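>>> Any chance you could fold what I've pasted below:
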Amino acid sequence: MAVYTEVTDEALMEFLARYEIGTLLAFRGIAEGVENSNYALKTTGGDFILTLYEKRVNPEDLPWFLGLMEHLAAQGLSCPLPVRARDGQNLNPLAGKIAAITTFLPGVWPRRILVEHCEPLGAALAKLHLAGQGFAPTRRNGLGPDSWEPLLQKCLPQADSVQAGLGGELSAWLAGITAAWPRDLPVGHIHADLFPDNVFFLNGEISGLIDFYFACTDLYAYDVAVCLNAWCFERDFSFNITKSRALLRGYMAHRALSGAEQAALPVLAQGAAMRFLLTRLYDWLNTPEGAMVTPKDPLDYYRRLRFHLAARDASAYGL
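Okay, the predicted model is just below:
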């Protein structure tokens, strides 16, 4: 979440007139994340999130994202529910962008990840995968393996300004990852970005999953690998195998990972680390001045990637 696009009072009031959510009481920007412009919206009808879709979101994908959220919510998954305007539309123009209102979920995301967070997280991810199976439309992963080489090429001219030799290392590592990438594992709808700031906890339990704007149809086990990267490293970038075991135990209590999925975990984790390293590197080099957002250090994922490159098999993750 972030704020790239400012919304005037007049534009907001005109936009809200389309909806039946009560009278505006409060409105403020949310300065976390890197993708869309997000605002906390409070009305006499309750609390909501207003999102204006920015640079990486293809407007043609928005109906799919919102449709998936509606489907998951109907299946009992706690996720934001898009609010429809009086005319039935859940997407409307605002400040030159396409915007949507979704329900607000209570809870807070964990600033310090504990082992106790990881098993519920794994269970929630598996439930998301299972709940999505009845949603027929599909969406290609626009930030999947086929996108990594073009993204790296955009970064190579300046990559070594971030760290000496970085461009050459990433080129060599990426070639190995894409050559080993599995193509025949179970596929379905995945979140693809289930970082701690997209998972809310309340009274020790998960109260909601948010930010589905990277969701797509891809390998289930890749989604697991994204979470291993996001949840199981300590602040010194050492891998916490106890957290990994808990995450995988929670996941496999609801959806078993096949032998082939388990065997592929090292390369899937490498790919997940490479994906976030490259998008963070691109943002580090290209975030516009004045944006109300702090780019994330791409070298955080460089350090994670080095661990995964040394992993010989799934035992590195506690299996």
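
>>> use CA for all of it now, contacts and neighbours both
Will do.

>>> Distance check, the residue nearest the centre of the chain against residue 98.
The centre of the chain sits closest to residue 193, judged by C-alpha atoms, centre = their mean, with a distance of 1.9 Å. Noted for residue 193: a distance of 21 Å to residue 98, by C-alpha to C-alpha, to the nearest Å.

>>> cool, and residue 27?
In this view, residue 27 and residue 98 are 18 Å apart by C-alpha to C-alpha.

>>> just to revisit the earlier point, spatially, what comes nearest to the residue nearest to the centre of the chain if we skip its sequence neighbours?
For residue 193, the nearest residue in space outside its immediate sequence neighbours is residue 214; the separation is 6.3 Å by C-alpha to C-alpha, 6 or more residues apart in numbering.

>>> Confirm that the one you found sits in a helix.
No: assignment of residue 214 by DSSP: H, G, I helix; E, B strand; the rest coil gives coil, placing it outside any helix.

>>> Residue 254: what secondary structure?
coil.

>>> Quick check: it vs residue 208, distance?
When residue 254 is compared with residue 208 (using C-alpha to C-alpha), they lie 18 Å apart.

>>> okay, these two: which has more neighbours?
Between residue 254 and residue 208, counted using other C-alpha atoms under 10 Å, residue 208 has the larger neighbour count: 21 against 16.

>>> can you give me how far the helix or strand that one falls within is from the chain middle?
Of the helices and strands defined by DSSP states H and E, residue 208 is found in strand 205-209. Put simply, strand 205-209 sits 15 Å off its chain's centre (C-alpha atoms, centre = their mean, to the nearest Å).

>>> this one next, for a side-by-side:
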Amino acid sequence: MAVYTDISDEELSTLLARFDLGVALTFKGIAEGVENSNFLLETEKGRYILTVYEKRVREDELPYFLGLTRWLAQRGYPSATPMVDRQGQALQHVRGKPCAIFSFLPGLAVRRPTAAHCREAGEGLARLHLAGEGFSMSRANDLGQAAWAPMFDALKPAAEALKPGLSEVIDGDLERLAAAWPADLPGGIIHADYFPDNVFFDPAGRFAGAIDFYFACNDFLAYDIAVALNAWCFEPDGSFNITSGRAMLAGYEAHRPLSAAERAALPALAHGAAMRFFLTRLHDWGATPAGALVRPKDPLEYERKLAVHRSAPDLFLLGQAK
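Predicted coordinates for the structure are as follows:
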């Protein structure tokens, strides 16, 4: 989450007049994340989040994202739910940009997840995959394996500027991933951005919900686990915490056991998931607008994770004997 677009009091009042949410009492920007402009909104009837969609989110895809979060809410999955106006519409516009107002999801994200948090997060991810079953809309993963090599072609100068010699190393990774990428694993709705800042916990440390579904798509369910392993189970020194990884997988399999093929594919999927976030961070490193209340995330964090995948892929089998 971030703030790229300022909203005036008059613009906010005009927007709220379409809803039955009462008048605004407080309104402030949330300066976290990298994708959209987000605001904490408190009205006479409760607390909400106003999201203004910036350039990366295509307006024609918003019905998928908004429809998915409403579907998940109807299935009992804890996530921020889009509010609808008096005409039953969730998608709105402000300052010429699409926007939506969401229910406020209580809970806290954690900056330094423990193994117990990882287990809870794994359970939450499996519940998400199960709740997504039957959703009628579909969206391809436009940041999936087929997109990485073409994306990197335009980023090679940036990679060399970041670290001399890195371009050749990444080319080698991309070749290995193309050869090793699985072709037939169980698929469905995935979050695709299941990071600690997108997952909330209650005061007892139990999973309380997930937010930010703007990369959600249809892909291998195990790829979503791989994204989460990278995001949750690395230590600040760049090492992979296998105890946390096993805890995450155990939490996930308490609700949805993995097939043998999914377990065998985890090293390649996790390597690929690290590549995806390295590439998008490398792109954002030089593309964040001046004056935005956000700091782009360091691509070198994921370059270091790529090195771990390259040198020790067996770690990501997580000691599974099944």
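
>>> May I have the TM-score of the superposed chains?
TM-score for the superposed pair, counting by TM-score structural alignment, normalised by the length of structure 1: 0.98. Supporting figures: 319 aligned residues with a C-alpha RMSD of 1.1 Å.

>>> before we move on, back to that, might you report the residue contacts of the residue nearest to residue 193 of structure 1?
The neighbourhood of residue 214 of structure 1, defined by C-alpha atoms under 8 Å, 6 or more residues apart in numbering, consists of 141, 191-193.

>>> Select from those the one having the most neighbours.
With neighbours taken as other C-alpha under 10 Å, the top of the contacts of residue 214 of structure 1 is residue 192, carrying 26 neighbours.

>>> That one against residue 217, yeah?
No: taking C-alpha atoms under 8 Å as the contact criterion, residue 192 of structure 1 and residue 217 are not neighbours in contact, 9.3 Å apart.

>>> quick one: the strands in structure 2?
Read by DSSP state E, structure 2 holds these strands, from start to end of the chain: 24-29, 37-43, 46-52, 92-94, 97-103, 187-190, 199-201, 207-210, 217-220.

>>> post-alignment, the first one versus structure 1, mean distance?
On the superposed models, the aligned residues of structure 1 are on average 0.4 Å from strand 24-29 of structure 2, with distances taken as mean C-alpha distance after the TM-score superposition for structure 1.

>>> That strand - contacts with which helices or strands?
Using 3 or more C-alpha pairs under 8 Å, 6 or more residues apart in numbering; DSSP states H and E as the contact definition, the elements that strand 24-29 of structure 2 packs against are strand 37-43.

>>> Give me the distance between the strand it packs on and the centre of its chain.
Averaging C-alpha positions (C-alpha atoms, centre = their mean) puts strand 37-43 of structure 2 20 Å from its chain's average.

>>> again, but for stretch 137-144 of structure 1
The gap between the average C-alpha position of stretch 137-144 of structure 1 and the chain average comes to 13 Å, counting by C-alpha atoms, centre = their mean.

>>> what does it contact?
For stretch 137-144 of structure 1, the external contacting residues (C-alpha under 8 Å, 6+ apart) are 61, 64, 189, 214-218, 275.

>>> Apply 10 Å and report the result again.
For stretch 137-144 of structure 1, the surrounding residues in contact (C-alpha atoms under 10 Å, 6 or more residues apart in numbering) are 56-58, 61, 64-65, 67-68, 147-148, 151, 188-190, 192, 214-219, 222, 271-272, 275-276, 278-279.

>>> And that stretch, end to end?
18 Å.

>>> again, but for stretch 54-70 of structure 2
Counting by C-alpha to C-alpha: the opening and closing residues of stretch 54-70 of structure 2 are 21 Å apart.

>>> what do you get for stretch 55-62 of structure 2?
Its start and end residues considered, stretch 55-62 of structure 2 measures 12 Å (C-alpha to C-alpha).

>>> For it, buried residues please.
Residues residue 62 are the ones in stretch 55-62 of structure 2 that count as buried (16 or more other C-alpha atoms under 10 Å).

>>> What sits closest to residue 26 of structure 2 if chain neighbours are left out?
residue 42 (5.1 Å).

>>> Look at the one you found and say how many residues are nearby.
Counted with other C-alpha under 10 Å, the neighbours of residue 42 of structure 2 add up to 19.

>>> got a list of what the residue nearest to the centre of structure 1 touches?
Here residue 193 of structure 1 is in contact with 210-215, 223, 226-227, 230, 272, 276 (C-alpha under 10 Å, 6+ apart).

>>> how much space between it and residue 129 of structure 1?
Relative to residue 129 of structure 1, residue 193 of structure 1 is positioned 13 Å away (C-alpha to C-alpha).

>>> who touches both of these two?
Taking C-alpha under 10 Å, 6+ apart as the contact criterion, the residues that touch both residue 193 of structure 1 and residue 129 are residue 223.

>>> Could you double-check that residue 270 of structure 1 lies in contact with residue 173?
Yes: in terms of C-alpha atoms under 10 Å, residue 270 of structure 1 counts as a neighbour of residue 173; the distance is 8.9 Å.

>>> Near residue 150 of structure 1, how many other residues are there?
Count around residue 150 of structure 1 with other C-alpha under 10 Å applied: 10.

>>> quick one: residue 93 of structure 2 and residue 50 touch, right?
No: taking contacts as C-alpha under 10 Å, residue 93 of structure 2 lies outside contact range of residue 50: 11.1 Å.

>>> Just to check, residue 4 of structure 1 is in contact with residue 288?
Yes: using C-alpha under 10 Å, residue 4 of structure 1 makes contact with residue 288 at a distance of 9.2 Å.
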